[in-house]
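**Q** next input, structure requested:
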Amino acid sequence: MRLNRRAVTHYEPMDEAQALAQEALAEFDGLIARGQGLKVRPGQRAMAACVAETLAQASVGGAEEDGPTPPRRLAVVEAGTGVGKSLAYLVPAIAVALQRGTRVVVSTATVALQEQLVRQDLPALAAQLPTPFRYALAKGRGRYVCRLKLERWLADPEEAGDGEADDDLLAPLSAEREAQRLAWLHARAADLAHGRWDGELDSLPQPPEPAWWAAVAADAASCSARHCPLYGECVYFERRKELVGAQVLVVNHDLLLATLGTRQLPELDQCLLVLDEAHHLPATALAQWASRAGLTRLAWIDQLASRMLRTALEVECDAVADVPDAAARLRAALQELARLAVQTWGGALRHRGEPLRVRWPLGRVPPGWAEPLRQAAEAADALLAALRALGAALRGAMRKQPEEARRLAQLYAQLGTLAPRLEATSDTVRGLAHEPQPGQPPLAKWLTLTPPAAGGDGSVRVVAHASPIQPGALLRARLWPQVRGAVLTSATLTGAGGRFDFFLREVGLADDPDVTTRVVESPFDHARQGELVLAGVTADPRDLPAYQQAVQQALLRDLPGVRQGALVLFTSRAHLRQVAQALPPELRERVLVQGELPRAQLLQRHRERVGAGQPSILFGLQSFGEGLDLPGALCADLFITKLPFAPPDDPVGEARAEWLRASGRDPFLELVVPATALRLQQWVGRALRSEDDRARIVCYDPRLTATGYGRMMLAGLPPFRRVPAAQAAPLEAA
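**A** Just a heads-up that it's a prediction; the model follows:
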């Protein structure tokens, strides 16, 4: 690899770009040739060549004034299971970045995948590539403890937890659970003090209760950064220092989207971007830009106003003059919205006796709601403006009075604890009031009403939600204009016929002239290695009780034949529990159910059983249907109880389907079938993880062969040997 560094503000002419791509590919070839357990895979090399060409041709930085428009290049690559896509994108991306004096940001779907890259793949590459490079893992602030918050909780738990009981979004803790939380916090403080814990959520041996962690997790709103007296001991900022000199940064999709425009990560037009598990990006975008807020339990508003007024006296800030009036107006407006909700839907709630969700058709604001929504938005904005001015005054005071930094930082944290609730309230009421332009999609808008809790104050809890419904539009507006060179990859990006149309629409890249697509086939011999048993039960899936009973009987017939490791995937937790409870004792002993143990312990026990030659059967839901690596005998049998359609009560999906129908389009064929097909491909991908694996896949859903859309999904699956149920050999003979 040449050692000269090209200027980052220029792009490569075509001949130089080709030479750079060839050098990057030669780096990949050299790595494979040196061995270290690697073998030549034509598909992997083809993907590496695509990555090298794409990133070498892309501009990094802006064009000279009055100069030519710098080229922008994005590649969408479906790499079948077994291709080895991590190596195929890491080596050429790192090689191109080092040559051009820039950096690579690799974004994955989950923290677990980040950890895999940073703990396994990148250390191996750093030891083998001839040119040194540094890498670092970047996580969101909320995955690290805030020492100042922890100190505050241990000093005064009642003050630290002030406002929690009034939060519609949190389940209140009982006295016993509160005592357990305090004991847990004391233990974590001791672990920190004695070096037994590094302050990261992901390094805890057991995941804590969400409310326990939320009490002490770092967050931007309550962080005074360099002004904090504990800044020198801050775990989050210590980790951020590791990012400064790294040429490869490993992030996740949530963090990537949450930090757009904040400079917490490298500017995307100044670096190269790889999006692994890119099929998750649309859902991440919808979740990132959705909002929710409680319309009841509003004591936090008065608490925030009181804290703002007290703090303003400390720092002589006159921006809070209107705070009492704005707080009163916000409270009154939210109370009116809650009253309207209970007045309109309280009868249905009482009839149900359980939480009720109400979605506004086509996002239209009901009569009487527009004015209180407007008033709530104006009052929230006034409070936000005062809060920002007060925050700036506090930071200034900490600079001028370092001897008062600890006390002032605590005041800043007290305000910051409630600030996210105010921001969420502002976002949500503005979302509820939003009226789209003609032809534009509406927001999904809904309320959840929860009946009074036993022993509570007798009031109904009301939470409001607002969410975009078109992820492609969000990403096209907010992400892609910043990106100059990127590779998006996953094992499942195409539907039947190898077409990327659905994914490109979902991710906001349809009709983008700078995008190229590529399918890299899996090296597996699916027809030799795997068998797909089309074991459709006779019951109609639309008759859910009858269908679930039929699948239960089929599983009771087939599971005793499992001799190694098996995975049974369900679309419903209730159905999973129903089948687990129906198992005879001798079969139940072989079954490990998702949720009964932490995921890591569950999988470890599964591996131990199979390793000891015992049968072991995992029962799991959607999260076990992808990202779960069970090679060899760990998943010799895979059972799919039902086609993995999205839950029918998803309000965002409902709103999107409603809008498509109103526009004269078919949401089932345009949205539901393609999304289910990709999810089914992910599920089926759990069966074969290496070229030596053998597996049998059993699908009980008759729609896979009996319907046109099912046959479309079937056509998109790998070419396993397909066997009708009547012709399948007994399971134990497979």
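
**Q** please count neighbours and contacts with C-alpha atoms only from this point.
**A** OK.

**Q** pull the residues that contact stretch 513-527.
**A** Applying C-alpha atoms under 8 Å, 6 or more residues apart in numbering, the contact partners of stretch 513-527 are 41, 43-44, 46-47, 72-83, 498, 500, 509, 690-691, 718-721.

**Q** try it again at 6 Å.
**A** Residues external to stretch 513-527 that are found in contact with it (C-alpha atoms under 6 Å, 6 or more residues apart in numbering): 43, 73-83, 691, 719-721.

**Q** before we go on, could you also do this sequence so I can check it against the first one:
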Amino acid sequence: MDKVTSFADNLIYVHIETTGSDLTLKECDPIKWERIIEIGAVKFKGEKYSEFHAFVNPRKKLPVNILDLCEGIDEERLKNSETIKEVLPRFLEFIEGLPIVLHNAEAEGNFLKTYAAALELNINNEILSSKELAVIVNPSLKEYTLDFLIKEYVANNEGEKHRALEDARSLAIVVQKIIEELWLESSLVMPYEFTEVDDWNWYKYIAPKAVTLYERPLMERDLVPIIPVNYDKYEELFRDEKLWQRTGKSYSIREQQIQVSEKIREGFEDGKITLIEAPTGIGKSMAYLLPAVIYSYKTGSKIIISTNTKGLQNQLVEKDIPNLLDIISLQNNINFMSIKGKCNYLCGDRFKLMDKPESLRDRLGYVYLYRYIFTKKLGDVEEINHWVRTTFNIDSFLDECTCESEYCDVKSCDYKEQCYYAREVDKLKEANIIIVNHSLLLKWPYGTEVEIKNLIADEAHNLKMEAYAAFQSEVISSEIAKTIREIYSKESKSGYLLYLAKKYRDIVDEKNVSVYSRNLNKAVDMVTESFRDFIKLKRKDKKDEEEIYDINESINLQDNRFNIVKKALQEFLQHLTLFSIEVNRAIEKLQCNEALKEDKRLKILLEKAKNLEVIKETIDSSIKQERENYCYSYSVHKGFRWWAIKYIPLDVQDEFYAKVVEPLESGLFISATLTSGGNYEDFKRTLGFTKCIENKKSLVEIPKIEPAFKYKQNSIIYSPNLKADPANIHEFAEEASVFILNIIDNIKGNVLMLFTSTARLKAFEKAVTPDFEKKGIRILTRKGDLQKLKNRDKKYFFLGSRGFFEGVDIPGDAMNTVILDKVPNINGKEPLYEALIKRKQREDLDYFKYYNIINYPIVAIDIKQIYGRLMRTEYDYGNFIILSKFYNITSINRNLEKELYGVRVIRADSDIIKDDINRRYRMWQKDNYNKIIYEVGNRLKLARTPEERQLTLKQEYEKRKLMYDKNV
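**A** Below is the predicted model:
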């Protein structure tokens, strides 16, 4: 570790470890609120350095996750330590009255003060947040956890130790390096923007001094030997093992990958629209990247790659494409980038037009954005850390400083050279490979820079729902309120018209605008109240508001009870019309002023006024329902914080074909789950691919490709005989927990359990937690903890919702069981599905026949996606358990079995499943052992001793991400 030093004298760095992440103290009983288990501090006073350390007895049993986190702390040591009542006075004596630095200062500071008050002591020390300092000085970081900052700033450090004294030392070094970084940046002059926060408690500590500063060491890249590449070979390059192993990574030839890559290359060369389902394990991403990159290199063609998830986008940009270019030596010939919609970027021009905020917290947010845009030259809103956005009210600024306005023209912008968005748009001209998401693809605002002629749509199965979302019209009450504020709001002192009215009093008469603005806001609230009355009327059991969950239902004009809402919406439209007329009248007067012709505020105001017409049209259309083949619906937030009205086209094929498919010279639509019922018919029909033939486009449907993995041999599907209906959440959770607890000891690895209902997830977690704690099983629920499923030192059980159905990639045997709460059938009462079913149903009364026409393609793809989380390498094996709606042998379940590659399904009671799990593990482990012995037989023959043979086998198992058991 670097030497612990500090520019600031009379400063103390403190770190505490507790029994959990909850730092609130609500209990009166000291035994319940005693949560500190360790305190560490380092003090710089009068050029003297000193330390404080103490373990604290929390007088309770620690959760296993805390013992895992704080290595070296055990319950016996804590049991023999002093209590907080004895430790805290000594700690207060150590910190004296000096300022103290805490990383999460607000939470930890309040925590310490509450303890002191409970013990009739006082902590009046000034508290500084090192996290806050890091955010303002270096806004380019993606994370600001202490662990991340230690890895970023402290040389050769593995990160946060979760030990109080060690982390207090690291904290002092981190703060030192952050301040040094600021001084290096500004050449020992206080940057201009910090004058906005001269009352910030860090200000006096970051004032530059003439001292020796550090330089961050440059990272040297390891050079790898270059192998000549024949680019005419395309997919045959996958057979050159030495080429793919040159970076030191393991590689094995996959015939299915070569087969898919060949079809993709033919699609580029022959101008085809190609549909491919490429099962998990064939190396889908590289199968299309290799021909795409080489084709672009040889022809100069631009290729757009569209994905659905941000995770895959990041994987392509940060890993797959750079690795491929390195392997085939094209890193200096191919430019690649990702691009987002305009509203995702910050505008320096609009930022300069903003009024400076008053409160210190908001001014810190203002300085953060200034440094993010102008110092670090960044602009991607999504890259702003979530904690930063919430802590410094960043979202309150975004409405005024993003590039969302149609008048944001990068060609004429005064800040073009400084604008991150302008640079990104400019890069489109030189880029060979451009990564986007499906939503942006369906709107594509960059047609003047890049025409989409060659397209690869990965995760293409998501395009159906994305198309419905892209072509819908929706208004949300919170967005309506935001639009009103952006136009004119005297109460919040905001709005472009308010600014112009103050500046040009002789042109704009504020009286009517102010009245209509106030009345329109009241009308929004009246609609909220009407929804509250309507929903209470529908709920005959008179549930309390907190028991009413989020509601998403079709608008039924035949339901007389809805007249309450309809009347309120009609009144809202009347007020909206009056406000809109008055705003447009004011705009017309302002436009007559020569001085305002180029005023960007007026141009943006005109755009906001147009938004009022969109709001009016959407609501008016929804309460009249004059359009055929549309789904009209409303949504209400659980706490009535917002309501929404929208209509969705039930037929998107014409629009999708015209916007996406028709302009293509070549197109690839690929996914691990693109077919249902063994064909592409549903995908083709929904998105208009059937029009390819009549428009003389070559449409190629690649027949089913055999999986790279031995699904039938290496996996099994279990369906236990559970009696509880999943709709009865608590009863189901209890029965499911009994089943899981019965089999869990026979499951050797970690478990991924997915839920189609968040309520069921929470009920199951509550039911199973006490017994899991007794067994030492760690429950995980945060997405960031998914990687823990790769560990074998502890047993982890991850609980996830629908958002985790895609993207989980845990290769090897560390995670070998995936559990699903029920077959993920659609909810036929959801407005879009309900409308699609009714549209199909017509006069036929057999509802379930038509329900299944809509449901089956969706559930088939979902269940294949979930199953795909289980098998990630040829050595993987394990169990896929479906708890409910699969035990009965129905025609739909039989068809779903076929979708899952014909893997055997065992429908049985808990004990039979438990015994079968154990038997199959032993069988799979033996099969892998024999396979590896065959693969590395020559190396084993060279082993001179049994110990050397065991070591060789262990190494080979680790390469394959498997655990070696010499007793197999």
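
**Q** would you pull the TM-score for this pair?
**A** Here the TM-score for the pair of chains, by TM-score structural alignment, normalised by the length of structure 1, is 0.75; 648 aligned residues with a C-alpha RMSD of 4.4 Å.

**Q** and the two most separated of the contacts of stretch 513-527 of structure 1?
**A** Pairwise distances across the contacts of stretch 513-527 of structure 1 peak at 38.4 Å for R73 and R721 (criterion: C-alpha to C-alpha).

**Q** higher neighbour count, those two?
**A** The neighbour comparison of R73 of structure 1 against R721 (other C-alpha atoms under 10 Å) goes to R73, with 21 against 14.

**Q** ok, that one touching A58?
**A** Yes. Using C-alpha atoms under 6 Å, R73 of structure 1 is in contact with A58, at 5.0 Å.

**Q** overlap in contacts, the two.
**A** Contacts common to R73 of structure 1 and A58, judged by C-alpha under 6 Å, 6+ apart, are G485.

**Q** you'd agree L488 of structure 1 is in a strand?
**A** Yes. Secondary structure of L488 of structure 1 (DSSP: H, G, I helix; E, B strand; the rest coil): part of a strand.

**Q** so what does it match up with in structure 2?
**A** Correspondence of L488 of structure 1 to structure 2, assessed by TM-score structural alignment: F669.

**Q** what does V96 of structure 1 give?
**A** By TM-score structural alignment, V96 of structure 1 lines up with Y295 in structure 2.

**Q** which SSE is its match in?
**A** Y295 of structure 2 belongs to helix 284-299 when assigned by DSSP states H and E.

**Q** just the residues contacting stretch 221-233 of structure 1, thanks.
**A** With C-alpha under 6 Å, 6+ apart as the criterion, stretch 221-233 of structure 1 contacts 405-406, 409, 413, 416-417.

**Q** those in helices, which ones?
**A** Among those, DSSP state H puts 405-406, 409, 413, 416-417 in helices.

**Q** now do the residue nearest the centre of structure 2 against E806 of structure 2, distance only.
**A** In structure 2, the residue lying closest to the centroid (C-alpha atoms, centre = their mean) is K310, at 6.8 Å. If you measure K310 of structure 2 against E806 of structure 2 using C-alpha to C-alpha, to the nearest Å, the figure is 11 Å.

**Q** how close does the residue of structure 1 most remote from its centre get to L532 of structure 1?
**A** For structure 1, the residue at maximal distance from the C-alpha centroid (C-alpha atoms, centre = their mean) is E316, at 42.2 Å. Separation of E316 of structure 1 from L532 of structure 1 (C-alpha to C-alpha): 73 Å.

**Q** with M47 of structure 1 instead?
**A** Computed as C-alpha to C-alpha, the M47 of structure 1 to L532 of structure 1 distance reads 28 Å.

**Q** and W683 of structure 1, by the same measure?
**A** From W683 of structure 1 over to L532 of structure 1 the distance is 13 Å, taken as C-alpha to C-alpha.

**Q** cool, and M14 of structure 1?
**A** Distance of M14 of structure 1 to L532 of structure 1, given as C-alpha to C-alpha: 47 Å.

**Q** now do D254 of structure 1
**A** Going from D254 of structure 1 to L532 of structure 1 by C-alpha to C-alpha gives 35 Å.
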